[in-house]
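S.K.: sequence first, predicted coordinates after that:
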Amino acid sequence: MSPQEQINSLTDKINYHNHLYYMKSETEISDFEFDQLLVQLRALEEQYPDLVREDSPTHRVGGTISKEFESVTHRFPMLSLGNTYNEQELLDFDERVQKGLDGQSYEYICELKFDGVALSVWYENGVITRGVTRGDGVRGDDITANVKTIRTLPLKVMANGFPTQFEVRGEGFLPLASFEAINKEREDIGEALLANPRNAASGTFKMQDSSVVAKRKLDFYVYQFLSEETVFDTHEESLHWLKSVGFNVSDTWEKHDTIQGVLGFIEKWEEKRHELPLNTDGIVIKINSFAQREELGFTAKSPRWAIAYKYKAESATTTLESVSYQVGRTGNITPVANLKPVLLAGTVVKRASVHNANEIERLDLHIGDTVFVEKGGEIIPKITAVDMSKRTEALEAVQFPHLCPECNTELIRKEGEANHYCPNEKGCPPQIKGKIEHYIQRKAMNIENIGAETIDTFYTKGLLKSPADLYDLKYEDIQGMEGFKDKSIKNILSGIEKSKEIPFKQVLFAIGIRFVGATVAEKLTAHFLTIEALSEATYELLIEVPEIGDRIAQSIIAYFADADNRQFIARLQQAGLQFEHIPAEIVVEGNALEGKSFVISGVFQNFGRDELKVKIEANGGKVLSGVSKKLDFLLAGAEAGPSKIEKAQKLGVAVISEEDFLGMLEV
């Protein structure tokens, strides 16, 4: 088979298995077999980049870096809907529909209003060509690379009889489970928590690195088909077709021929919607017939044939019994309100988030207050206000502590930050145990058979004061402890030994540098390759790495400036852990850059920095870390370091653009 035939065969085969898995929850091959198909396709695509198909499944994992998003005019305006909050306004809407249709019979389609990000996805000849945000309804941002990472969205529609060009619209969202997982990691590395899934989804879709977007596992519910050609008579027909050809259409919609049926649908889902994997904030009611929609037309801002009913935010009142303070792994102090149990959104709520000292002050919380608790778009309930009419003089104001509740160390609050921290990271028990718990987790060192309870026991017995102590554990240290038998001890020691094979990117995440999550650790290890190079990196070198800003760079420098941290790394190295990144084998493409050296700086339109490095080496060139007289070219993208450009110009080193670079490859 020719390279194109091989790429076509692999692309079709992988897309078929993706569809089976994500849309039908079925599998015909093992995960290993699937991964091998993907490895073969990637290798071919790297060798023959001009043959990559638009619907290639390799787009699912991202990798495109966008320095900015192009503004695109919508083919069909994305109008907003009129909102209503009560039954009478819906009855009034129905009355207007009756008058507008002059006595004709009509049907409504009722759909849940998902709390996410409205997106328009364009297809041409069945292949996805663009993904666009709503924007102002007339123009939106082209975020195609990010939209392609949504695994439930077909990259190619496997059907006949559809128009050459069509568009689907729907709601991009972050499933609640993904949102909670992201916040757990952010809390773990000392980042501020994301406010709610909707904001998190919106921020993710506008990220510049699509590989990061892919890891967040966004999803997409399609609810509209659009085309210049008339394809369907009713919205119901279009939904059935969209579902049949592989689009993710929520099965929650219903058809009703009376407004009373619509009201019943609204009532049915008021509580039931909390069982869904995403947040909802209402119901959308649409006329089913497209011909009748044309007849009813539009106002200046919204269609006359559709309306949105918004549920009121879930709220309850209860008593604030106390406020407790939790100490996280990074020393962050989180206040938690302990409440008199109250039923809210189908669950009994006993605790609520208060976030920080600013929020306590803003709410003017007193122990014994009657407080309003709301869920709304939040996963964790939060206190929104105090019922001041029930406040008595005897109630005592909540005072944020000055000392750590665990070790009595004076708390600090860094300028520009809302949170308080305990600086005693080497002596505060929750921080010490938290660091070990972080170290052993699956995404870090993946040490099995050890959990929080075991860590607590070993800490209490004096066996664990640092993750490095894990590698000093011996059978006889644990033997005789209550609850630890021969097999469990051997399993623990075996898991620790196995962790020595974990790759450098996970080791870097595991050691617990503040603000260095799994994705940042992966970028750092791919860029610097060794722990020595990273530990010696200057601020200027660090911020050149994609996704590394001022805060992360300063945190890394501070970490390696600490003698105890350097000693900790040395102990791990002595134990035999992996502290070097072995890059993937370079597939030779040609010798156009043979004998030429490059320094890469900035953000590029067609490549990530790591991709550029591979491209240069695949064509015979070398990539250096710093500008010197020996350097041939400074490859400067958007936001390239001004100091590097200035130094290159002084030394007479050629500064070239991405376009210049591509031209060199064509020679």
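M.R.: Received, thanks.
S.K.: CA only for contacts and neighbour counts going forward, please
M.R.: Fine.
S.K.: so who does the residue nearest the centre of the chain touch?
M.R.: Centrality entry for the chain: nearest residue to the mean C-alpha point is Arg216, 3.2 Å, by Cα atoms, centre = their mean. Counting by Cα atoms under 8 Å, 6 or more residues apart in numbering, Arg216 touches Leu174, Ser178, Ile182, Thr204.
S.K.: check whether the third one sits in a helix, strand or coil.
M.R.: Judged by DSSP: H, G, I helix; E, B strand; the rest coil, the three-state class of Ile182 is helix.
S.K.: all helices of the stretch 51-200 of the chain, in order?
M.R.: All helices of the stretch 51-200 of the chain, identified by DSSP state H, counting those that start in this stretch, fall at 87-100, 144-147, 176-189, 197-205.
S.K.: which other helices and strands contact the shortest one?
M.R.: Spelled out, that is helix 144-147. strand 127-133, helix 210-215 (3 or more Cα pairs under 8 Å, 6 or more residues apart in numbering; DSSP states H and E).
S.K.: just the endpoints, please. Distance across stretch 193-201?
M.R.: Start and end residues of stretch 193-201 are separated by 14 Å (Cα to Cα, to the nearest Å).
S.K.: next up, a second structure to put side by side with the first:
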Amino acid sequence: MTREEAKLRIEELTEKINYYNDLYYQQSTSAISDFEFDKLLEELIKLEDLHPKFKKEDSPSQRVGGTITKEFKTVYHVYPMLSLSNTYSEEELIEFDNRVKKAIGTNFEYIAELKFDGVAMSITYENGILKQATTRGDGVRGDDVTANVKTIRSIPLKIKSNNIPPLFEVRGEVFLPLDSFNKINKEREDIGEPLLANPRNAASGTIKMQDSTVVAQRKLDCFVYGLLGENLDIKSHHEALIKIKEWGFNVSDSYSSCKDIQEVMSYINKWERERFKLPLGTDGIVIKVNDYKQQEILGYTAKSPRWAIAYKYKADTASTILESIEYQVGRTGAVTPVANLLPVQLAGTKVKRASVHNANEIKRLDLRIGDTVFVEKGGEIIPKITGVNLGLRPENSIPIEYISNCPECGTPLIRKEGEAVHYCPNEKGCPPQIKGKLEHFIQRKALNIEGIGSETVDQLFAKGLVKDPSDLYDLTFEKLCNLERFGEKSANNILKGLETSKTVPFKNVLFGIGIRYVGNTVAEKLADHFNNIDALAKASFEELREVPEIGEKIAQGVVEYFAQEEHRVFIERLKKAGLQMEAQKKVIEFESNIFEGKTFVISGVFQNFSRDSIKEKVEKNGGKVVSSISAKLNFLIAGENMGPSKLEKAQKLGIHMISEDEFTDMLK
């Protein structure tokens, strides 16, 4: 393909993918399959890598991330992001209404909107192109999170309408949909990580992550609710909402025009229960005077506008009896206490159970069986006990003592220093751990073995046919046909699924193996970095810490896993079964041979590259990236916070160390 052909194809793909994106997120229409969409995006990314000069500002390749941000630059807001006055009282709403009437009379209307529970964001567009996204911060200045916001697919990278001002700003709420929040927590629970507290905190933490690739995988979303700029030719907030929706922004249809405060009250009452049916968290209602000129007359206090107020719903709390505590054992051996409650209505649903998290929480709350407890929904999703009504505590009640032995197998529990969770160490003999590991191994993100579900796992375990995932590959047609309710077709489906799993990529196998703290994303990073299971098994703690996004806890978890003989035997059995234990080598499209015969080690954190992208650049230009420093090494590319042992060894051997800027100059 010539340069001109590549340029035309990049333009064609950019336009086509943006069109499909717009159809999906603005009109809820899927014109092509996910597979076809991904293939188009993959082709675009490859072409842009080969011809970076032709990459457009609104390229949809930015949606998948790849930018590493070490520090988030401070940005001063052109228009301060003021906070709103809050109230939980209808009387104070009426007082607000009276103040408005006193200033502008009775000829006005309100716009009532749901107050979404997320992260306030200011997004600036120049000539229709997204230029900058900034968090609220202290209202005067915030953090530049542009690279992360560009991964949010419902936020346009380019406005297609011709009727737009050269410079404008939209305000919106970035949030984590409840489905995404629950999926993240399910995976965190599965790999032994503490659960995220609520969607708002999760959204806030995600938008400040250094690696925009991880941000893209979290699938954040955004509702836009405001428009600011010069000479906008818009007279009211309602007109602004209509305009920004026409421009392709995601505007919630839940807002309503209200001719007086009584209609506002009706809107508040309507959504008090209806909000629990929404796919995101809400914590109240925002009420604004609609007309912009009337807003100007009302003006501002030092901290908030006088023409708007937020009505906050009181946390939905119920009072009920704590009947018992049961202890659940997960795949990693983590023991989680769960409270069984006298059923009570809460936030539109009947609650029978609530999370107690760990022994520390039981002690903090001083929980006792028979207590009357207060229950709330954390983030309006997960029921949790928040307190005890001591006035109703039964006489002679006894504090709950956390169990010392596993409730399933009787093994004494352990608790690592610095961790709140108790663990059962009997991973080879504890039934829920064994079955949990099997269910983890067969799931879609891991080996994706069709024909086996949780019921089949129960049967296989009960019959003694499977005690760890490697035993699955010893199953035969005869063994399966002897199972209850199993016929020829079911047995063949499982055998076919097992055979197909032998072609699943190494990153999926690594995730399926079930190393504590190694989730789907971490498994992919480890597979890309070490390339095969043997290199990973030999990796030291320091070498693991060199991998982007791999913290001390994950590195220690990997080292401890491979230190155990039984795990090494398990891996050998999977190898013997024929599973993929090595990443497929990528086809390298060479740019030049300037690094031919040269070896590099990459260490530290970089401003404009991820370590993977530096490695890719080295290889595309004929060089080779190695993991350890020796006297034969040509270059150490040194970023910030590089490993001290690597630095010391490089200095001792006199290795040529280069900075990120020097590496970029070498490429030129």
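M.R.: Arrived safely, thanks for sending. Keep in mind that this is a model prediction, so the values were computed, not measured.
S.K.: re earlier: what does the residue nearest to the centre of structure 1 correspond to in structure 2?
M.R.: When structure 2 is aligned by TM-score structural alignment, Arg216 of structure 1 is paired with Arg218.
S.K.: cool, and Val231 of structure 1?
M.R.: That one, Val231 of structure 1, aligns with Asp233 by TM-score structural alignment.
S.K.: ok, its match - how many residues close by?
M.R.: Per other Cα atoms under 10 Å, the neighbour tally for Asp233 of structure 2 reads 10.
S.K.: looking at this, it is in a strand?
M.R.: No - secondary structure of Asp233 of structure 2 (three-state DSSP): coil, not part of a strand.
S.K.: in what helix or strand does the nearest residue to Val626 of structure 2 once chain neighbours are set aside lie?
M.R.: Spatial nearest neighbour of Val626 of structure 2, chain neighbours left out: Val601 (5.5 Å); criterion: Cα to Cα, 6 or more residues apart in numbering. According to DSSP states H and E, Val601 of structure 2 maps onto strand 599-603.
S.K.: repeat that for Asn340 of structure 2.
M.R.: Here Asn340 of structure 2 is assigned to strand 334-346, by DSSP H and E.
S.K.: can you state the mean residue-to-residue distance of whatever helix or strand comes next after that strand versus structure 1?
M.R.: Past strand 334-346 of structure 2, further along toward the C-terminus, the next helix or strand under DSSP H and E is strand 349-355. Compared with structure 1 after fitting, strand 349-355 of structure 2 deviates on average by 0.5 Å (mean Cα distance after the TM-score superposition for structure 1).
S.K.: ok, and what's touching strand 349-355 of structure 2?
M.R.: The contact list for strand 349-355 of structure 2 (Cα under 8 Å, 6+ apart) reads 337-345, 375, 382-385.
S.K.: what does stretch 36-56 of structure 2 give?
M.R.: Contacts of stretch 36-56 of structure 2 (Cα under 8 Å, 6+ apart): Arg3, Ala6, Lys7, Ile10, Glu11, Leu13, Thr14, Ile17, Pro60, Ser61, Glu589, Glu591.
S.K.: can I get the buried part of these as one PyMOL selection?
M.R.: Selection of buried members from these for PyMOL, criterion 16 or more other Cα atoms under 10 Å:
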select buried, resi 6+7+10+11+13+14+17+60+61+591
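S.K.: what's the farthest-apart pair in the contacts of stretch 36-56 of structure 2?
M.R.: Greatest spatial distance among the contacts of stretch 36-56 of structure 2 (Cα to Cα): Ile17 and Glu591, at 26.3 Å.
S.K.: before we move on, back to that, let me have the contacts of stretch 36-56 of structure 2 in CSV, extended by secondary structure.
M.R.: Shown next, in CSV, are those (three-state DSSP):
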residue, secondary structure
Arg3, helix
Ala6, helix
Lys7, helix
Ile10, helix
Glu11, helix
Leu13, helix
Thr14, helix
Ile17, helix
Pro60, helix
Ser61, helix
Glu589, coil
Glu591, coil
